[in-house]
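Engineer: Dropping the sequence and predicted coords here.
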Amino acid sequence: MGLAFAVLGAGTPVGGLAAPKLIGRLGNKNTIILGLTIQAAATGSLLFINTSRASLIIVLIGTFIGGVANLAAIVGFMVTATTGLPDTEQGLATGLTTMSQQIGITMGIPVMSTIIAASLLHGNGNAPQQVLDAVLPAISINAGLCLATAVLVGLCLQMRSALPTEAS
């Protein structure tokens, strides 16, 4: 299972290298939306795993693609949050965006763990299948949250771009 974390870790630098190209081609907003949508699909692919060893292929591919997409979305988020700010506010904006990511991680892990733990309480007694049955609802929620966030980003950044600027 440690291999899955290594593959995820290998995907993130690829996403970091791809993100500037995506931002240049698609723009910040669309890079975030694309990254989160692909991350949702990659996470959703994990719903097809089972207790067979062959499922490891789905896990490795899904986590790699999810890692690439996640970091592309993060870079787009950071660029969006800091673009157009005076130099004196760049550090504050970077700190706030980084803090928001850390809050998401800090809240997300316990929530997903609680979902898994609650599912384990109603297990069938077959340990590998019981763990899988407990993990799948958390995977579903994680994929759904990625997709919902992509929609919210699209809507919120659309509204932001429609607002008049100070120079208007």
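Structural biologist: Looks like it came in fine.

Engineer: okay, CA-based contacts and neighbour counts for the rest of this
Structural biologist: OK.

Engineer: so what's residue 10 up against?
Structural biologist: Applying Cα atoms under 8 Å, 6 or more residues apart in numbering to residue 10 gives the contacts 64, 67.

Engineer: And the residue nearest the centre of the chain, how close does it get to residue 155?
Structural biologist: Computing the C-alpha centroid of the chain and ranking residues by Cα atoms, centre = their mean puts residue 70 first, at 4.5 Å. As judged by Cα to Cα, to the nearest Å, residue 70 and residue 155 stand 19 Å apart.

Engineer: before we move on, what about residue 41?
Structural biologist: As defined by Cα to Cα, residue 41 lies at a distance of 20 Å from residue 155.

Engineer: The helix or strand hosting residue 36: how far from the chain's middle?
Structural biologist: Residue 36 belongs to helix 28-45 when assigned by DSSP states H and E. Computed by Cα atoms, centre = their mean, to the nearest Å, the chain-centroid distance of helix 28-45 equals 7 Å.

Engineer: And the next helix or strand past that helix?
Structural biologist: Going down the chain from helix 28-45, the next helix or strand is helix 55-82, by DSSP H and E.

Engineer: Who are the packing partners of that next one?
Structural biologist: helix 2-26, helix 28-45, helix 87-121 (3 or more Cα pairs under 8 Å, 6 or more residues apart in numbering; DSSP states H and E).

Engineer: Just the buried positions in it, please.
Structural biologist: The neighbour-count check on helix 55-82 (16 or more other Cα atoms under 10 Å) flags 56, 58-82 as buried.

Engineer: and the comparison structure, right after this:
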Amino acid sequence: MLLVNVPIGLLVLALAPKFVDESPRRPGRLDVGGALTSVLGLVAVTFGLVRTAEHGWSDPTALTALVSGVVLVVAFVLIEARVKAPIMPLRLFADRARAGAFAALLLIPMVTMSMQFLIIQFLQEVLGHDALRAGLAFLPMAAGMLVTAQNAPKLIGRIGGRSTALAGTVILGGGIGWLVPLAADTAYLTGVAGPMLLVGAGMGLVVVPFNIAIMSTVDPAESGVAAGVLQTALLAGASLGIAILSTVYAAGLGDHPSADAIANSMGNAFTISLAIVALAFLIILFTMKGRRTSGLGGW
């Protein structure tokens, strides 16, 4: 099924040189140490978290992976502070608003991607949807994100980026909070479609201002690396979120999970998700500037 992406990717690869101007090339050296420690560190932490879902927190392999991952991440930060051409220049985090945007972009995907993973389980294991029907059930989420993402730039120009991001976080939190009391007899239309609509709408209002806050405040020479760190934050947040919240979910299932156990375990995971959304809200509130300007980068 995923092979459908291959021809699309090849088409983009063929057409990109005709429509996208190549950025000026700059001399530099590959940050091998940073690349290895960052990748291995994230893989080790993610593996350790996922393994705890099956073997518990006392599992030696899981603990070894987690400790090794943390050590590698610390080593990565130390390397980035010393090398001449780091893959993640620490100066990107010198600006408080930009650092807050990076942090929020790590936290928000932890919630949204985990929600999608969990809801798929609910739709198929509890409501009995097949794969196609379960996929179509996510249309409200896509619709909500499409509408708000298209209108987010206008809203940012009127009320500012911070207010837009705060509003999106509240809407997102409302959708996650709606899912906390999920039960085995919850109907799709009344208990799943509505929350997904709110989560999608919140995502559209949150991601756009964060992208603007990051990309509009960096030096043009560092726009490429800033975009790379932005995408890494999104993907790392998604991976860590699924690893952490699937562990919380799995902890309450037992050997032969019933529909009630599945729903209750998801409620526990969504409660943790709501706390993560609250943390993202506080980061936005206290790190991003509240002034209004006419430009899209105004916070």
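Structural biologist: Structure's in. What do you need? Keep in mind it's a predicted model, so treat the numbers as computed, not measured.

Engineer: thinking again about what came up before, just tell me the aligned range of the helix holding residue 36 of structure 1 in structure 2.
Structural biologist: Per the alignment by TM-score structural alignment, helix 28-45 of structure 1 matches residues 161-178 in structure 2.

Engineer: what's the helix or strand hosting residue 47 of structure 2 aligned against in structure 1?
Structural biologist: Using DSSP H and E, residue 47 of structure 2 maps to helix 32-55. Following TM-score structural alignment, the aligned partner range for helix 32-55 of structure 2 in structure 1 is empty.

Engineer: Compute the inter-axis angle for that helix and helix 223-251.
Structural biologist: With axes from the mean of the first three to the mean of the last three Cα atoms, to 10 degrees defining the directions, helix 32-55 of structure 2 sits at 10 degrees from helix 223-251.

Engineer: Downstream of helix 32-55 of structure 2, the next helix or strand is which one?
Structural biologist: Using DSSP H and E, the helix or strand that directly follows helix 32-55 of structure 2 along the chain is helix 60-80.

Engineer: helices and strands around that next one, which ones?
Structural biologist: If you count contacts as 3+ Cα pairs under 8 Å, 6+ apart, helix 60-80 of structure 2 packs onto helix 32-55.

Engineer: Give me the mean deviation of the match of helix 28-45 of structure 1 from structure 1.
Structural biologist: On superposition with structure 1, the mean distance recorded for stretch 161-178 of structure 2 (mean Cα distance after the TM-score superposition for structure 1) is 1.2 Å.

Engineer: OK, contacts around the residue mapped onto residue 59 of structure 1 from structure 2?
Structural biologist: Aligned against structure 2 by TM-score structural alignment, residue 59 of structure 1 finds its counterpart in residue 192. Going by Cα under 8 Å, 6+ apart, residue 192 of structure 2 touches 179, 186.

Engineer: Looking at residue 41 and residue 155 of structure 1, which one has more neighbours?
Structural biologist: Neighbour totals were compared for residue 41 of structure 1 and residue 155, and residue 41 leads with 19 against 12 (other Cα atoms under 10 Å).

Engineer: Now that one: closest residue in space that isn't a chain neighbour?
Structural biologist: Leaving aside its chain neighbours, residue 41 of structure 1 sits nearest to residue 143 (7.0 Å; criterion: Cα to Cα, 6 or more residues apart in numbering).

Engineer: per the alignment, the one you found corresponds to what in structure 2?
Structural biologist: Matched to structure 2 by TM-score structural alignment, residue 143 of structure 1 sits across from residue 274.

Engineer: Repeat that for residue 157 of structure 1.
Structural biologist: In structure 2, the residue paired with residue 157 of structure 1 is residue 288, using TM-score structural alignment.

Engineer: before we move on, back to that, packed most tightly, which of the helices and strands packed on helix 55-82 of structure 1 would that be?
Structural biologist: Of those, the one with the most neighbours on average (mean count of other Cα atoms under 10 Å) is helix 28-45, at a mean of 24.

Engineer: Packing partners of that helix?
Structural biologist: When contacts are defined as 3+ Cα pairs under 8 Å, 6+ apart, helix 28-45 of structure 1 sits against helix 2-26, helix 55-82, helix 127-162.

Engineer: Reformat these as a markdown table; add distance to residue 91 of structure 1.
Structural biologist: As requested, those are arranged in a markdown table below (distance: least, Cα to Cα, whole Å):
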| stretch | distance to residue 91 of structure 1 |
| --- | --- |
| helix 2-26 | 20 |
| helix 55-82 | 9 |
| helix 127-162 | 22 |
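
Engineer: Which of those helices sits closest to residue 100 of structure 1?
Structural biologist: helix 55-82 (10.8 Å; Cα to Cα).
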